[in-house]
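# can't give you the sequence, but here's the structure:
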């Protein structure tokens, strides 16, 4: 198609410029059309020169009466022109690029110029204004108030384009890009390049694509620009969601999973043995998961729940149902500490039901590892809990039916896929204790069904969070000592392990030694950090769980998975160095029992962003609200993390946080289309199929590993 011709087909683009643009990913005129402006300047108001006021930025048009170089020497020369429109005149002065302007502006030329008006000695002036040559008719029309002339640099809403260092070095600035884009619009017609059906465009009140492209680059009004942006955002979100919808249809069509239809003795005994009542949210999520597991379609579900909301218990119901149907479950966690924590918890709950739970970690004794491997292969081990060690080739399951991945954002796509490939087509449950705003979930995980546990178990006492300046932390340690003396336990967390030459923070190791000898002398302190061996870390954790240690000093290695109900104090040193998600996870280590708990955020003097983060922590304990604030501060991509941000960061113009309503509308339309025509074979969907295959089909999503 014409719009995919070489860039050199455009006026003003020779081989050198084409090479510069191609290095930036702009290889065709279509790529130029998709290179949207980063922002706009409003220069649409044409003023009469005689009405100019001091200090206002305006556009004027007129005829050049005088034009000359003044002064001598390259450092002191300037180019001055006088522009007149019949109501008055204004002096235009350029101190740089003198010879360029001298060669391009002459008496008699009709110009439109934009700049900041000033007065000196009673004369109107503009210094370094932008300008554009006009035909005589255009100049006369502008003076009479007509603005329907094709201006690109002045006299309208002006697009400003991002230019890289390489583009600037090659002589390509925003003004020249405007000229090249204008040449592309002049050379090519976009009317035949529509990528949505007429019904979709009409139903959602969208601009035709050709109009939207032109308004994006050369807006005729602010209203039309906004309509164009809506069209481009909606289309982008539609195709993102269509990708998810079609891949889900493909998954349903081509894969079948074992249907777990038998809810038997194990499930009944597990439920009957609970010493507490499930929350309404837990019950609803269990129903959602059971509906999936009873289907022959592979479950592909994301379970979100705040810290301490009871996700693991929901996962155990899933494993009990799998065991009732004679199938094995694999539970993978990102760290050995978390894997051991889950192993101990699952063993405590499931072993009395006759379910053999085994741990598979990286540094197990050879004989213990061989025993677990043999049990998995024979089927005598029903539930395997482990780390990355479970994806090794030596690990073989007899009848794996359910895969559960905790803190799934810490695993790469290939790691998740490797575990799932231990069976032909297992059911998959991904879990995260880092809540993600719903619109971001749709953007990054649109091919997954979503379950949310949004209430906490009854009896939980909210954790009180306090901001404490560095110079007032003595009272924090006094409060900590009082809690320990009353029988409770505490955490102290630092952001570093070793001294950094660049960041003036004390390490956990040095602080542990200092606290043991001073303010916390006489208490039983333990130290844990990432550079310790797994065996040593687990030994320290065992002592803390057993109550043999009063205070655990460490780094963020205790961020997830440490469950000690007797711990009631969390002290986070240098809290301003942590992100919101980390702070929320750390706070979640306390308040897990029946005792009142406190979290102390000890901080240095705060910057604006750090103050906003810590203020949010003190204001709310709602993880979903915190995630929204975090997304607003850090952006969608950072919140989702490197693995999950691919689809979101691939959006050029839409923002799932700001465009939630557009996201919902586009998602509904995409999934409806996928249900109606999963192969996009109908004649009216040919252009959608073409666009999808060209731009979206090869993108990687979580459905690829479903």
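Thanks, I have it. Just so it is clear, the model here is predicted, and its values are computed rather than measured.
# from here on, just use CA atoms for contacts and neighbour counts.
Will do.
# how many other residues sit next to residue 202?
A count of neighbours around residue 202, defined by other C-alpha atoms under 10 Å, yields 12.
# which helix or strand contains it?
Of the helices and strands defined by DSSP states H and E, residue 202 is found in helix 198-203.
# give the buried residues for that helix.
Within helix 198-203, the residues that count as buried by 16 or more other C-alpha atoms under 10 Å are residue 201.
# give me the next element, helix or strand, following the longest strand seen in the chain.
Among the elements of type strand in the chain, defined by DSSP state E, the one spanning the most residues is strand 57-70. The helix or strand immediately downstream of strand 57-70 is strand 78-84, counting by DSSP H and E.
# relative to strand 57-70, how tilted is that following strand?
With axes from the mean of the first three to the mean of the last three C-alpha atoms, to 10 degrees as the criterion, the two stretches strand 78-84 and strand 57-70 enclose an angle of 130 degrees.
# what sits up against strand 78-84?
Strand 78-84 is contacted by residues 49, 61-71, 89-96, 98-99, 101-102, 111 when judged by C-alpha atoms under 8 Å, 6 or more residues apart in numbering.
# take the one below as the second:
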């Protein structure tokens, strides 16, 4: 806010365009001079209320006067109670628009200022909703800009920025200056011949001019982008290691082609050219001196399992230790079963259960999140680790299993925000599967209770044609998982909520009455043997209708599911809905997905937009990008894998399109030696009276 000129004459302020800083006084009520002159209104400005001190008062006009006695009306919104004890003739400062119409002066869009803000360019602090107010941030900044605190505050802040960017002051500002657009000639603004971080910080909070403040904010934005890019580089890049290479490239290619041939022979289906290319590319990348950091993003049903199992088996045949992890017991069982079916005795496989031990460290180990602690206890170090359905894995597990020479491949149709963000920077190798091995056509329809009969009829037709149908119910509440317990079949500390189970039971009873003997029930609170039995009966088409919670989401493959009904889809993220839809038509053909809401008219605009996006596209990667843009990419170097991304400047408002999807906003890190640990900066000295812009 440019408050460098303070107007104490309302008529003079009317001649100015845009916002101005005003010095005004509260006018007294002619009928009660001890109270301010405040008129209250309801939902419009048409008719004033009898008195403003009531709940119906949603907006007010507060009469103010200038030094010449000219009066104006200050428009206010919200409740009037803050003005109940206001005293007439009190001086206040506002930053507002001033207009005159029919001799009446109106003051709108006002921001109230402290006296210290008047007479200078004042930054606006928005705060963080629910955490800290803008006023509190400003008070803290004012405290730190007192002479006895300023030098230490600038030095500590500069050192924090250097730490986040992993480079020194000069390197940071050189990169920011190189990326500067022509409209902000930073060097022309520099007062000391060299841009420095403390100059940016000083002008960000105490700008000499609006141009200086905007230039400082630009620098702060670019520093945030630089810090995030460096964090991504650190996460993605792996140093070379003598034990990295699994085998010679020619040998790995031969073994991978042999594995693909075994898969085709056992399944009766030919691999797609896309699957073959991805498998061979992964195999080749396992032969380099640098451990692989890879993301395999494949459309649901495109055969990701084949694409990663072939090079995994090839690595096993070459003598490497291989681990495959899955987020659920049922998916881990499925992967182990597919390995046995495809390769038989030619591959050693151990399905490592919760609480179990590694009995054969040369076998391909298949398990859930419990594998992390088991491997740590037995000092087992894998050469290759594959995280299937990586969007369900927490970062702690990933860090547990990865050693200095371990190749890491994450697999998902809908990558979690953090992994998707990291894949857009150098250092992470991406592989894409977008060719379906079988022809399929899936129709997605967003419906509500008015379409109940059509939905039930679609299920009945599927059963009559020998197909399967699934009804998916949401969890009533989602709790954080600290790990997965296979022994109980439940997430540790996160048992399926009682209400969720009750809803599933109620739905099961309704369907069982309509389709007696043909309905199964699957939810997270069942013990493991029961889960396996229910899913086995569904696979064998003994119970062709399955009522399930989101246990069905993660990669479970059952042939000939031709109808899926997802209740209360507004409770799911876009990528969850896509994963559930991916259970359909696994062997090809036509299938229908019903997103079944209670009442479409009651859903918010944002929710409807999300559901319509799922309805209109079958592209999981596109939905993952949309989810990342809407929810955020989480912490690139922390545990949060989605949600808000914290930057070094906490109050900078970021969007994914600002710093992630715009490749032109990236820095050329080859201009500096960012891989070197920068020295601790020397203590700085500043002349408090010195004009420092840059």
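All right, it came through fine. A quick note: this is a predicted structure, and the numbers were derived from the prediction, not measured.
# what's the TM-score here?
Once superposed, the chains reach a TM-score of 0.72 (TM-score structural alignment, normalised by the length of structure 2), with 597 aligned residues with a C-alpha RMSD of 4.8 Å.
# which strands and helices lie in contact with the helix holding residue 202 of structure 1?
Of the remaining helices and strands, none touches helix 198-203 of structure 1 by 3 or more C-alpha pairs under 8 Å, 6 or more residues apart in numbering; DSSP states H and E.
# list of residues touching that helix?
207, 208.
# so how far is it from its chain's centroid?
In this view, helix 198-203 of structure 1 has its centroid 30 Å away from the chain centroid, taken as C-alpha atoms, centre = their mean, to the nearest Å.
# please apply the same query to stretch 303-311 of structure 2.
27 Å.
# can you check stretch 252-264 of structure 1 too?
Per C-alpha atoms, centre = their mean, the displacement of stretch 252-264 of structure 1 from the mean C-alpha position of its chain is 33 Å.
# now do the same end-to-end measure for it.
Across its full length, stretch 252-264 of structure 1 reaches 27 Å end to end, with C-alpha to C-alpha, to the nearest Å as the criterion.
# any idea how far residue 252 of structure 2 is from residue 7 of structure 2?
For residue 252 of structure 2, the distance to residue 7 of structure 2 (C-alpha to C-alpha) stands at 78 Å.
# so for the two, which residue has more residues nearby?
residue 252 (24 against 21).
# residue 314 is in contact with that one, correct?
Yes: with contact taken as C-alpha atoms under 8 Å, residue 252 of structure 2 and residue 314 are classed as touching, separated by 6.3 Å.
# anything in contact with each of those two?
By C-alpha under 8 Å, 6+ apart, the residues touching both residue 252 of structure 2 and residue 314 are residue 283.
# where along the stretch 301-450 of structure 2 do the helices fall?
According to DSSP state H, counting those that start in this stretch, the stretch 301-450 of structure 2 carries its helices in the segments 304-317, 329-343, 371-377, 395-401, 417-423.
# now the stretch 451-600 of structure 2
For the stretch 451-600 of structure 2, the helices defined by DSSP H, counting those that start in this stretch occupy 452-464, 498-514, 528-539, 574-581.
# by how much does the shortest one deviate from structure 1 on average?
What it means is helix 574-581 of structure 2. Its aligned residues in structure 1 lie a mean 0.9 Å from helix 574-581 of structure 2 after superposition (mean C-alpha distance after the TM-score superposition for structure 1).
# against which helices or strands is that helix packed?
Based on contacts counted as 3+ C-alpha pairs under 8 Å, 6+ apart, the elements that helix 574-581 of structure 2 packs against are helix 605-616, helix 620-631.
# can you lay out these as TSV showing distance to residue 514 of structure 2 and mean neighbour count?
Formatted as TSV, those follow (distance: least, C-alpha to C-alpha, whole Å; neighbours: other C-alpha atoms under 10 Å):
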stretch	distance to residue 514 of structure 2	mean neighbour count
helix 605-616	28	16
helix 620-631	34	21
